[in-house]
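J.: Only the shape, not the letters, is given here:
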C-alpha cells in the first residue's frame, strides 16, 4: 500500500504545495466548482460519522434499557467509527481535495496510525458481534448466561488493544517500509504524506482483515440457516396450542433473528466498503504501487463512509434507536428519570 497525497507529476500549469520551499510536492488543482462539490460530499460523510455514532453511543449509555453486553459492543464499535470521523476523515478530506498534506510530518504518522487502529478495531468488533449473534440465535434461552458483561468487556478491550498496538508499532518502528527505502526517498517531498507498505506487511494487513471477515461470513451463513429452521418450526406450531414457555421462546427467537439480520446488513456494508481497498493494497504492493492517486482516494473514502453507514442502518432497522434519537434531539434526556424510559414497543 502506498498512501500518497500528491504523486501527480505532470500538470498543465505547475502548482506546488509550498511555492517558496525547495523539494515541495506538486499540487493537483481542481476547479473551484469541483472543489466545493468535493468538500460538500466528503464533509457530509464526516458530519454523519461524527453525529450518527455520537447518537448511538449516547443512546446505549444513557438509556438503562439498552444496557446489555451486546449493545455495549455496538457502542464501542460506534466509538471507533466516531473517532474515524473526528480524527481521520477531516485531515483526509483536505488531503484529497487539495492533494497536499498541510498538517506536518509527525501528524502524518499519527494520522496513518489512527486510520489503521480504528479500521482494525471495527473489524474485530464486528467479528465479536457476529459470535454474539450466533450464540443468541442458536441458543436464545441460554445466551444471557454465555455472553455476559465481563465477556463483552474482554472482547472490547482485546479489540482496542490489538488494533492500536499493531498499527502504532508498525508505523513507528518503520517496519512497514523495510526494503522500500529507495522508493520512499524518491517519493518524499514537502507537503506529502507517503506511507509505504512492503509485501510482507501488506499480507499481514490483509490477513488481519480476511480472517475475522471469514469468521463473520461463516457465522452469518449459519445464523440464517438456523433462522430459517426456527421460522418453519414456529409456523408449524402456530396452528397447535403452544405452552407459554414455547410462546416465550418463539418471541425471543424472533427478536434475536431480527437483530442478527440488521447486524448482517451492517457486515455486508462493511465488506463492500473495505474489500476494494484491501484487494488494491495487495495488488499494488506486488506490482510496484501503480494505483493512480485519484483511485486510491476513491478506495479510501469508500472505507471512511462505512463509519457513517452503521448509524443509518440502526436508524432504519431499530425502532428503539429512532425513539432514543427523538429523546436526545428534543432534549428530553435532560428530564429526571429519562434513563428509565421504555424504548421497546410490544411488537419488538
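T.: Cool, got the structure. Everything numeric here is computed off the predicted structure, so don't read it as measured data.
J.: all contacts plus neighbour counts: C-alpha atoms, from now on.
T.: Noted.
J.: residue ranges for the strands of the stretch 51-200 of the chain, please.
T.: 195-196 (DSSP state E, counting those that start in this stretch).
J.: could you say what helices and strands whichever strand or helix holds residue 43 packs with?
T.: Secondary structure assignment for residue 43, by DSSP states H and E: helix 32-62. If contacts are counted by 3 or more CA pairs under 8 Å, 6 or more residues apart in numbering; DSSP states H and E, helix 32-62 sits against helix 69-83, helix 89-98, helix 293-317, helix 319-329.
J.: Residue 153 is nearest to which of these?
T.: Checking those against residue 153 by CA to CA gives helix 69-83 as the closest, at 7.9 Å.
J.: and the direction of that closest one versus that of helix 293-317, what angle?
T.: Angle between the axes of helix 69-83 and helix 293-317 is 140 degrees (criterion: axes from the mean of the first three to the mean of the last three CA atoms, to 10 degrees).
J.: now the angle from helix 69-83 to helix 89-98?
T.: Using the same axes, to 10 degrees: helix 69-83 against helix 89-98 is 40 degrees.
J.: Quickly note the distance from residue 324 to residue 229.
T.: The gap separating residue 324 from residue 229 is 33 Å, by CA to CA, to the nearest Å.
J.: related to what we said a few turns ago, what would the helices and strands packed on helix 32-62 look like in a markdown table with distance to residue 270?
T.: Formatted as a markdown table, those follow (distance: least, CA to CA, whole Å):
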| stretch | distance to residue 270 |
| --- | --- |
| helix 69-83 | 12 |
| helix 89-98 | 17 |
| helix 293-317 | 6 |
| helix 319-329 | 20 |
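J.: Second structure follows, compare the two:
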C-alpha cells in the first residue's frame, strides 16, 4: 500500500517534525501516513481503519445503551427505586460520560494519527478523560464501601443509609474527581505553549501530577476496594459456616421433636397428606371421606404443632408437613416461624407460608425439617454466588485499569520506555471497556435489573 509520502501532493503541513516528541518524551519515529479512500491521510491502512472504527464504535454503542438502560431501570422499575441503587446510577452516569465525551474523540485521534481539533478542545478532552474515568473508579469504591457497611453493620447502617447520606457520598465522589482532574487546567502540566496539528494531544507527563492523579484516581481506590472486598469475602464465608451449622441444628432439633408418638404422627401426616391431595384433586375422594377427615382433624387439632397447606374446610391451617413442589420452594417465611407463631390455645392458627406450585401433579408432602434444610441450602447457594460476584467485580476492575495506570506512572520516570501507538491505544481502550462492562457486571446478577431491562426493551418476561 502506498504511504502518504507517495501520495503525490505537498504533505509538508501534515508531516511530522523530527524534533517533536511523542508519548513519554520518546523521539517521534512514527510510521508513515497512508492514503485513504476518504481523500485524507490516515495513520493506518484503510482495512485497519475500518476494522478499528467498527470495533470501537460498537464498544461505544454498547456502553451508551447499557448505562442508559441502568439509569432508566432505577427510575422506572419500582423494585429498583431504593437508595443504594443511586450509587449504581452515579456509576452509570460516569460511564455514560466516558462513552459520549471521551471515546469518540479517541477513535478519531487513533485513526487520523494526529490531533486536528485545536488546543482548547484537547485540554477539555483530556480533562474530561481524567474526570469521568476517575468518577467511574471512585463510584466503584463507594459501592464497595456501601456493601461493606451493609454487611458488617446491617442494623445501624440501614438507619444511616438515608437518601441525603447517599447523595452526599455521590456528590463527594464527583467533587473529588474534579479536584483530581482540574490541576492541569490551572497550570500543573507540561503542555506546549504553541499547539499545531502535528502536536500530540496527550496527558501531561509532569511527574508530580502523575503521582498525585494516579494515587487519587486508581491506587488508593484499588487499595480500599481490595481491603473492603476481602473483608466482605471473609464475612460471607463466616456466614456460610454459621448457616451450615444452623441448618444441622434445625434438622436435628426438629427430628428429635418429631420422635415421640411416631404412630400418631404418622397417622397425622397421612391425614394431612390426604386432605391436601383432596383439595388439589377433588375428584379422587367422595363427600363421605371429606366429612370423616374433618372429624379426625378436629380431634387431633391440639396435637399438631406445625404444617402448611390448605385444610378441607377451605381455611389455611398450620399442619405438620410442609408442602412443596418438586423443583421450587417458597422464599418467604420458614416453617419454624410458622410453628413458633402458633397460639397456645390453637384457636386461631397462623397461616403458613404459601408455596409456589409448578403443577398440581408434582406436589408432595415434605417434613418441616427437610423444608428448613432446603431453605438453608438455597441461602448458602446465594451467599456463594455473591462471593463469586465480588471476585468478578474485582478481577474485571484490575484487568481493565491496572495496565493503563502502570504505563501512566512508569513512562514519565523511564525516558527509554517508548511503547508503540497501538499498544498505547490498546491499553487505553482496555480501561475504557470497564465502563462497558460495569452495567453488565452490576446488573446481570440481579433479577430485578434483568426484569427491568426486558420491560424497557419490550421483551417477553
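T.: Looks like it arrived, so ask away. Given the structure is predicted, the values throughout are model-derived calculations rather than measurements.
J.: which one of residue 324 and residue 229 of structure 1 has more residues nearby?
T.: Using other CA atoms under 10 Å as the criterion, residue 324 of structure 1 and residue 229 rank with residue 324 on top: 24 against 12.
J.: contacting residues for the aligned residue in structure 2 for the more buried one?
T.: Alignment note (TM-score structural alignment): residue 324 of structure 1 maps to residue 452 of structure 2. Residues near residue 452 of structure 2 by CA atoms under 8 Å, 6 or more residues apart in numbering: 73, 77.
J.: same question, residue 147 of structure 1
T.: Applying CA under 8 Å, 6+ apart, we find residue 147 of structure 1 in contact with 69, 132, 135.
J.: Would you quantify the distance from the counterpart of residue 98 of structure 2 in structure 1 to residue 121 of structure 1?
T.: Matched by TM-score structural alignment, residue 98 of structure 2 corresponds to residue 84 in structure 1. Distance, residue 84 of structure 1 to residue 121 of structure 1, by CA to CA: 11 Å.
J.: Next, the buried residues of stretch 203-213 of structure 1.
T.: For stretch 203-213 of structure 1, a neighbour-count test (16 or more other CA atoms under 10 Å) marks 203, 205, 209-210, 212-213 as buried.
J.: same question, stretch 82-96 of structure 2
T.: Taking 16+ other CA under 10 Å as the criterion, stretch 82-96 of structure 2 shows 83-96 as buried.
J.: by contact count, what packs against the longest helix seen in structure 1?
T.: Secondary structure assigned by DSSP state H gives helix 244-287 as the longest helix of structure 1. With contacts taken as 3+ CA pairs under 8 Å, 6+ apart, helix 244-287 of structure 1 sits against strand 2-3, helix 105-138, helix 199-237, helix 293-317.
J.: now for the first one, which elements pack on it?
T.: The reference is to strand 2-3 of structure 1. Against strand 2-3 of structure 1 (3+ CA pairs under 8 Å, 6+ apart) you get strand 195-196, helix 244-287.
J.: Which stretch of structure 2 is the shortest one matched to in the alignment?
T.: Mapped onto structure 2 with TM-score structural alignment as the criterion, strand 195-196 of structure 1 occupies residues 203-204.
J.: Same check on stretch 57-66 of structure 1?
T.: The aligned range for stretch 57-66 of structure 1 is 71-80, by TM-score structural alignment.
J.: In which helix or strand does the residue lying farthest from the centre of structure 2 reside?
T.: Most distant from the centre of structure 2: residue 288, at 58.0 Å, with distances by CA atoms, centre = their mean. Element membership for residue 288 of structure 2 (DSSP H and E) is helix 287-299.
J.: Check the offset of that helix from the chain's centre.
T.: Between the centre of helix 287-299 of structure 2 and the centre of its chain there are 54 Å (CA atoms, centre = their mean, to the nearest Å).
J.: which parts of that helix are buried?
T.: 290, 293-294, 297.
J.: what does stretch 420-431 of structure 2 give?
T.: 421, 424-425, 427-431.
J.: who's in contact with residue 82 of structure 1?
T.: Residue 82 of structure 1 neighbours (CA under 8 Å, 6+ apart): 49-51, 53-54, 307.
J.: got the contact list for stretch 102-109 of structure 1?
T.: With CA under 8 Å, 6+ apart as the criterion, stretch 102-109 of structure 1 contacts 91, 95, 101, 171-172, 191, 193.
J.: now swap in stretch 153-163 of structure 1 and tell me
T.: Residues contacting stretch 153-163 of structure 1 (CA under 8 Å, 6+ apart): 69, 73, 76, 116-121, 124-125, 128.
J.: Recalculate using a threshold of 10 Å.
T.: 69, 72-77, 80, 113-114, 116-129, 149-150, 152, 208 (CA atoms under 10 Å, 6 or more residues apart in numbering).
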